[in-house]
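Have a look; sequence and predicted model below, questions after that.
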Amino acid sequence: MVVGRADLHAHTTASDGTMSPAAVVARAKAAGLAAVAITDHDTMAGVEEAIAEGQKIGIIVVPGIELSTVADGRDIHILAYYANGQDEVWQERLAGLRTTRGRRNEMIVNRLVELGVSISMQEVEQIAAEQAGASSGKGKTIGRPHIAELLIRKGVVATMSEAFDRYLAEGGAAYVNPPRLHPFEAIEWIREAGGTSSIAHPGLYNRDDLVEQLISKGIQGIEVYHSDHGPEEEERYRQIAERHGLIMTGGSDFHGERQGEVFHGELGSRTVDAAVLEQLKPDSE
């Protein structure tokens, strides 16, 4: 059994983080963590590099992913751990999610242009490529933080927070949410790929009725500890997890730094006992 703390929610340049998979793992090691999960949006492209770095410096890397789903018009994210990255059906499904994500990015950019903002998808792609560098390669994803970065560079907004509040978050002037995978279906995809599922940051949704529905559909865990959860949310979801016998996961949702801001929290700022990895691993391991 692993001894120490684990941060089970971190992003890299394979999606919308600003640090390479190897750099995130090195940062986790420097933070004194025993384990870190790489959970990029709709891709596992950074996992291989992260695992190699973990083996080199002596820290466990949990292969993970954060699936983008929509229920009742609201973004719901589902974390998956230890899914079989070599499963062809799983990879085809993830490619489909990335196609939908790309379509959403284009819709956001078009909306911004309609609002009088001089911006193009090519510029967004250039920022994503610049930040990814040589890391991640095939299968990386582009997300709203890349668009926010461009808005800052163009002087449209001053900070990431302003970019999301004014334009990109739910209720923002350029927010769009096309039909996407339903979280119930995501749970099945994860199960079929041999992984373990957990509801990401449920405190952000204000939909505990949906949390209960996800539990009834077979979700295996709840992200009790998250950078955007306060003590009340942590206690509420801890009780729900205990009542239903679910795995309690937690993590910082680290995305690196943009314009001097760390999103959502510093790596290692939200953790769980690394012993939880035994609960997350498939029975075959």
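Cool, got the structure.

switch to C-alpha atoms for all contacts and neighbour counts from now on
OK.

Kindly provide the distance from V157 to E185.
37 Å (C-alpha to C-alpha, to the nearest Å).

Check A241 too.
According to C-alpha to C-alpha, A241 stands 21 Å off from E185.

These two - which one has more neighbours?
Neighbour tally, A241 and E185, criterion other C-alpha atoms under 10 Å: the higher count belongs to A241, 20 against 12.

next up, a second structure to put side by side with the first:
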Amino acid sequence: MDPEDGAFRERILLVLDAPLGRARRMVEKLNAMGVAIRWERVQELPGNENVGRPHVARAMVETGYIQQVSEAFTEEYIAVGGRAYVERYKLTPEEGIDLIRSAGGVPVLAHPGRFRAEDDPLPDAFMERLARAGLMGVEVFYPRHTEAMVRHYRELAEDWA
């Protein structure tokens, strides 16, 4: 894979910059509503973490617009669908597969048996959708996969080959 591929780099930078831009747009919306919080302060709050809605909310508490962080997560402010809410930038799995392949890479799904939580495997139908989109591999052997999972994922991979 060519990590210097122009389209790949452009899209990856967009994904990496998205949380910061999202939080900034929320601050701009709040400012337009008369909630005068400073973007510079919001950026200072997370320390080594990514800037996000909790930091916007903390800045609102600091400036006295609300008493508790939870009050920011309402329709009035930054709850999903709220007046100052900004949708996350999301790269779909299919877009990711296409992006990797267009840069000469081999898209592989890692540990599908432990994807979102300890015992929360991805549904087979979802993995089949990814295979149709151009997924080229699936991690079969993973330390936390059971023997049954290994057999199952191996069979799926062989069916898609």
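Received, thanks. Computed from a predicted model, the values in this text were never measured in an experiment.

just the helices in the stretch 1-150 of structure 1 please.
Along the stretch 1-150 of structure 1, counting by DSSP state H, counting those that start in this stretch, helices occupy 21-30, 47-57, 88-114, 121-132, 144-153.

What is the longest strand of structure 1 by residue count?
The longest strand of structure 1 (DSSP state E) is strand 60-71.

counterpart of that one in structure 2, which residues?
Counting by TM-score structural alignment, strand 60-71 of structure 1 falls onto no part of structure 2.

A6 of structure 1 is in contact with A274, isn't it?
Yes: taking C-alpha atoms under 8 Å as the definition, A6 of structure 1 is a contact partner of A274 at 4.9 Å.

Those two - which one has more neighbours?
Ranked by neighbour count (other C-alpha under 10 Å), A6 of structure 1 and A274 place A6 first, with 30 against 22.

Centroid-wise, who is the farthest residue in structure 2?
In structure 2, the residue that sits farthest from the middle, by C-alpha atoms, centre = their mean, is G64; the gap is 30.7 Å.

Residue in structure 1 paired with that residue?
Checking TM-score structural alignment: G64 of structure 2 goes with G155.

How about stretch 57-75 of structure 2, which residues are buried there?
A57, R58, A59, M60, V61, Y65, V69, E71, A72, F73 (16 or more other C-alpha atoms under 10 Å).

How far does it sit from its chain's centre?
24 Å (C-alpha atoms, centre = their mean, to the nearest Å).

Please apply the same query to stretch 64-83 of structure 2.
How far stretch 64-83 of structure 2 lies from its chain's middle: 22 Å, per C-alpha atoms, centre = their mean.

Also stretch 222-237 of structure 1?
Relative to its parent chain, stretch 222-237 of structure 1 has a centroid offset of 16 Å by C-alpha atoms, centre = their mean.

The residue most central in space within structure 2 and R132 of structure 2, how far apart?
Relative to the mean C-alpha position of structure 2, the nearest C-alpha, by C-alpha atoms, centre = their mean, is the one of K90, at 6.2 Å. Computed as C-alpha to C-alpha, the K90 of structure 2 to R132 of structure 2 distance reads 20 Å.

Look at the match of G64 of structure 2 and tell me its secondary structure.
At G155 of structure 1, secondary structure determined by DSSP: H, G, I helix; E, B strand; the rest coil is coil.

Distance of it relative to Q131 of structure 1?
19 Å.

cool, and V117 of structure 1?
23 Å.

same check, this time on P231 of structure 1
From P231 of structure 1 to Q131 of structure 1 the distance is 34 Å (C-alpha to C-alpha).

between these two, who's got more neighbours?
Q131 (19 against 8).

For the equivalent of R11 of structure 2 over in structure 1, the count of nearby residues, please.
In structure 1, the residue matched to R11 of structure 2 (TM-score structural alignment) is R93. Using other C-alpha under 10 Å, R93 of structure 1 has 15 other residues around it.

Ok, R144 of structure 1 next?
21.

Find the residue closest to the counterpart of it in structure 2 in space, skipping its chain neighbours.
The alignment partner of R144 of structure 1 in structure 2, by TM-score structural alignment, is R53. Excluding its sequence neighbours, the residue lying closest to R53 of structure 2 (C-alpha to C-alpha, 6 or more residues apart in numbering) is A23, at 6.4 Å.

residues in contact with that neighbour?
V51, G52, R53, V56, V86 (C-alpha atoms under 8 Å, 6 or more residues apart in numbering).

Can you tell me which of the residues you listed comes closest to L30 of structure 2?
For the contacts of A23 of structure 2, the residue nearest L30 of structure 2 by C-alpha to C-alpha is V56; the value is 9.5 Å.

Contact partners for the residue lying closest to that closest one once chain neighbours are set aside?
Leaving aside its sequence neighbours, V56 of structure 2 sits nearest to V42 (C-alpha to C-alpha, 6+ apart; 5.7 Å). By C-alpha under 8 Å, 6+ apart, V42 of structure 2 lies in contact with V51, H55, V56, R58, A59.

got it, and V27 of structure 2?
Contacts of V27 of structure 2 (C-alpha under 8 Å, 6+ apart): I37, R38, W39, V56, A84.

Make CSV from those and add distance to I78 of structure 2 and neighbour count to it.
Output for these, formatted as CSV (distance: C-alpha to C-alpha, whole Å; neighbours: other C-alpha atoms under 10 Å):
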residue, distance to I78 of structure 2, neighbour count
I37, 13, 22
R38, 16, 16
W39, 15, 17
V56, 9, 27
A84, 5, 24
